[in-house]
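[1] Sharing a model that was predicted from the sequence below.
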Amino acid sequence: MGESENGFHAIWRCRASIKFWKKTIFWKHIKQIKDEDSCLVLNNLRNVLKRDDFELFAIISWQIWYIRNKTIRGEVEPKPEALVEWCYNFWGKSVVQNGKKDGGKLDRTRVKWEPPPPGSVKINVDAGCLEEGRSWISAAVVRDDRGSFVGGQVSCQNQPLSALGAELVAVREGLCLGWQMGLKSFSVESDCSSAVSLSNRPLVFCNELEGVITDIKNLVEKSGCKEISFVGREANCLAHGLAKTTSWKGVTACSVGCVPSELFSVYKAELICSL
């Protein structure tokens, strides 16, 4: 009360916006803002934050302004966690569309599964939805440097998750599988760019996803995982098919010792393309 309602206050100072910022790593920067010149604030943060972080900061700022105007018109305000997650998904999709991957270049020519380096193993992961988002299937497929099927795993998460949360759980389950198998050198691939980016960078969320991301980072440190990377759906067909097939069958949790018969043609096609 008593503070003027301008753009600066609406986005970074009012109580309605602060509850959103507290769910991000940017809150520490927001608290340090003293000058109320919006242009100066943005310029200073542009010099402090990495390019990708600044892009995400700008997206969240704009979304807070957008939501603020919708709320004034009587629409329901989203939960802070939902707003931040939406912003991260939006940012992740723009990264793929613009051909960037964590600040680097995304190889758009890669539309097939590729074997890992000699002596290494690759684990492809994906998530499938059950019961309209009330439970999710995580699928992982393990293949060696010749493309041979080493094993796989499916597991059911009996809890409501967002799509991004389910993809992060799939990454975590793939890492767990590699660690439990005692693999000395392996990589994990997912076709969810936002999940991959969150797995590879400092924590951005301060909500229920934080625990899953922390698990991922701990597993990377203690396992033989060398990389978590993004690939297009075309290069993740077997894991995607396993997640969908498991959803159809209603299987809750099991190890996969061989390629399911209904997915053998997918496995064979990926193997042939990789040669």
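    Sure thing, it's come through.
[2] When you work out contacts or count neighbours from here on, use the C-alpha atoms and nothing else.
    Will do.
[3] just the strands in this protein please.
    100-101, 104-105, 121-130, 135-144, 149-157, 186-190, 225-230, 253-256 (DSSP state E).
[4] could I get the ones you listed as TSV with distance to residue 43 and mean neighbour count?
    Formatted as TSV, the strands of the chain follow (distance: least, CA to CA, whole Å; neighbours: other CA atoms under 10 Å):
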stretch	distance to residue 43	mean neighbour count
strand 100-101	23	17
strand 104-105	23	10
strand 121-130	39	27
strand 135-144	42	26
strand 149-157	43	20
strand 186-190	35	25
strand 225-230	31	19
strand 253-256	50	14
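[5] where do the helices sit along this structure?
    With helices called from DSSP state H, the chain shows them at 7-8, 15-21, 27-32, 38-48, 51-72, 80-97, 163-180, 193-200, 209-222, 237-249, 264-274.
[6] now those as a markdown table including mean neighbour count?
    As requested, these are exported to a markdown table (neighbours: other CA atoms under 10 Å):
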| stretch | mean neighbour count |
| --- | --- |
| helix 7-8 | 15 |
| helix 15-21 | 18 |
| helix 27-32 | 12 |
| helix 38-48 | 13 |
| helix 51-72 | 16 |
| helix 80-97 | 18 |
| helix 163-180 | 24 |
| helix 193-200 | 22 |
| helix 209-222 | 17 |
| helix 237-249 | 21 |
| helix 264-274 | 15 |
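[7] One more to weigh against that first structure:
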Amino acid sequence: MPNSFGEMLLNWAKNLSTETYQRSLFLLLFIWFRRNKWVFENAWDSDEALLLRHSRLVADFGEYTEKIYGGTSPPSEPVGRPVWTPPPHGSVKVNVDVAISEDGWVGLGAIARDDRGRVLFSAVSRSRARWEPLVAECKAALFGIKKATEKNLGNIILEVNSLMLVSKLKKGSFSLAAVRGGPN
């Protein structure tokens, strides 16, 4: 049983040609973009438009990699942290993330799990805003903490994917209070 989405993709790709694997990944990417367009812009691209853009991108990617790198290589091991790790016994881990669209929408997401991996809550929020990425990450952190507090959860461990935010908070050179204003 794979421990991460990356491992699952690699297991799945073992029996695929490099070309089929890359085409499949591009298709997944376009499906994800279409989903985000629906969620954040309430717009839906037709299947035909999605497949046409997919075909163009795959062709362009193939030409580019051939020209620059002399071709493509088979899939390799995923990078980054492979697995979500549970918090210590008696703690709650709140993971937060943010999505920023070019047309002024910001999506915030939070999910809390206990030490056994059980989901305690999940929440999303969408706002019309033009925040810098660091401010948006802070808003997501505050959003997650606020939701956890509303659920009377204690011993919270906050997990964000902004290295800059983590670094500033650890150094004490930044306060979440600085971004409290606004819709969240």
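    Structure's in. What do you need? Treat the numbers as computed from the prediction; the structure is a model and nothing was measured.
[8] List the TM-score for the superposed pair.
    Superposed pair, TM-score by TM-score structural alignment, normalised by the length of structure 2: 0.50. Supporting alignment: 103 aligned residues with a CA RMSD of 2.6 Å.
[9] Ok, which of the helices of structure 1 comes nearest residue 153 of structure 1?
    helix 163-180 (7.6 Å; CA to CA).
[10] and that closest one, what other elements does it pack with?
    strand 121-130, strand 135-144, strand 186-190, helix 193-200, helix 209-222 (3 or more CA pairs under 8 Å, 6 or more residues apart in numbering; DSSP states H and E).
[11] hmm, 7 Å instead?
    Helices and strands touching helix 163-180 of structure 1, by 3 or more CA pairs under 7 Å, 6 or more residues apart in numbering; DSSP states H and E, are strand 121-130, strand 135-144, helix 193-200, helix 209-222.
[12] about what we covered before: save the strands of structure 1 as JSON lines, and put in distance to residue 21 of structure 1 too.
    Listed next are those as JSON lines, based on distance: least, CA to CA, whole Å:
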{"stretch": "strand 100-101", "distance to residue 21 of structure 1": "25"}
{"stretch": "strand 104-105", "distance to residue 21 of structure 1": "27"}
{"stretch": "strand 121-130", "distance to residue 21 of structure 1": "29"}
{"stretch": "strand 135-144", "distance to residue 21 of structure 1": "29"}
{"stretch": "strand 149-157", "distance to residue 21 of structure 1": "29"}
{"stretch": "strand 186-190", "distance to residue 21 of structure 1": "28"}
{"stretch": "strand 225-230", "distance to residue 21 of structure 1": "28"}
{"stretch": "strand 253-256", "distance to residue 21 of structure 1": "37"}
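[13] now residue 38 of structure 2: how far from residue 62 of structure 2?
    29 Å (CA to CA, to the nearest Å).
[14] Which one's more surrounded, these two?
    Per other CA atoms under 10 Å, whichever of residue 38 of structure 2 and residue 62 has more neighbours is residue 62, with 16 against 13.
[15] if I look at the more buried one, how far off is residue 105 of structure 2?
    Applying CA to CA, the value for residue 62 of structure 2 to residue 105 of structure 2 is 33 Å.
[16] coming back round to it: can I get the helices of structure 1 in TSV including distance to residue 140 of structure 1?
    As requested, these are arranged in TSV below (distance: least, CA to CA, whole Å):
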stretch	distance to residue 140 of structure 1
helix 7-8	46
helix 15-21	34
helix 27-32	35
helix 38-48	38
helix 51-72	29
helix 80-97	22
helix 163-180	6
helix 193-200	15
helix 209-222	15
helix 237-249	6
helix 264-274	13
